[in-house]
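# fold the stuff below for me.
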Amino acid sequence: MTGTLLLAPEWLGLSGLWQIDAKGKRKAVDAEDVGLSEELADRLEAWMDAFDAIYDEDEPAASDFGDAVERLAWEAEGAALTHAIARELGADWEIRHDLTGWKGKAAS
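Purely as a prediction, here's the structure:
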């Protein structure tokens, strides 16, 4: 399997992984769908649990972490996950991340 993956938390209950097709359309996928190890899948799930805990579906733009340190730690883990996913899947995959896209959902 090859392609483009985007790590982008946007909605509650999803893995935060999106496969991007040739036309740029996103399709939510799970870690198992793309062949990630159980260890990396567990790490991704824990990271998304932290997002789910602060995300307000009614007011996404108001969702935020308790303080800057907590937010920066979450963002750092997201960047680290992006690199770990890229290492695990190899050169046939393009791995990107957008850790702030959900903030703009309220403006849409």
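# C-alpha only now, for contacts and for neighbours.
Will do.
# before we move on, what SS does the nearest residue to Ala86 once chain neighbours are set aside have?
In space, Ala86 comes closest to Ile95 once its chain neighbours are excluded; the distance is 5.8 Å by C-alpha to C-alpha, 6 or more residues apart in numbering. Using DSSP: H, G, I helix; E, B strand; the rest coil, the secondary structure recorded for Ile95 is strand.
# this one as well, want them side by side:
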Amino acid sequence: MPEKLARRVIRLFPDYGHRWPLWENSAAERPSKYTMEPADFGLSENLTHRLRAWYDVWDAENLYESGWSSAENYMTWKTEGASIAEQLREEVKASADVEYDEWNPRR
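Presented below is the predicted three-dimensional model:
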């Protein structure tokens, strides 16, 4: 009987230096480049636009320098991230699991 491959695990979180908040650890049976892009998973145009806008809001906040500009902006961003995670889970449910890691060094 063939060995069953482990499901892919896509991690969703923004980080400086990579404009797509998508990450995947390599596995022996499925090497990956770690820093992923929407095309790597065949994501919809709608989700691709949402991912870019969500990252851009996070990047514009200059978190390392001053933290979020307001609690309201942070909560709006956080809510959108959770919604994006749900859409991502739906779009990749046949082949991958999604972990949403809320990245926030300073509020």
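# which position in the second structure pairs with the residue nearest to Ala86 of the first structure?
Aligning on TM-score structural alignment places Ile95 of the first structure opposite Val98 in the second structure.
# go on, Ser37 of the first structure?
Ser37 of the first structure maps onto Ser44 in the second structure, by TM-score structural alignment.
# using the three-state scheme, assign Thr4 of the first structure.
Thr4 of the first structure ends up strand, using three-state DSSP.
# that one maps to what in the second structure?
Counting by TM-score structural alignment, Thr4 of the first structure lines up with Val9 in the second structure.
# residue contacts, the closest residue to its match other than its chain neighbours?
Closest residue to Val9 of the second structure apart from its sequence neighbours, by C-alpha to C-alpha, 6+ apart: Asp97 at 4.8 Å. Counting by C-alpha atoms under 8 Å, 6 or more residues apart in numbering, Asp97 of the second structure touches Arg7, Arg8, Val9, Ile10, Arg89.
# among those residues, which recur in the first structure?
With both residues aligned by TM-score structural alignment, their matches' C-alpha atoms under 8 Å, the contacts of these that the first structure also has are Arg8, Val9, Ile10, Arg89.
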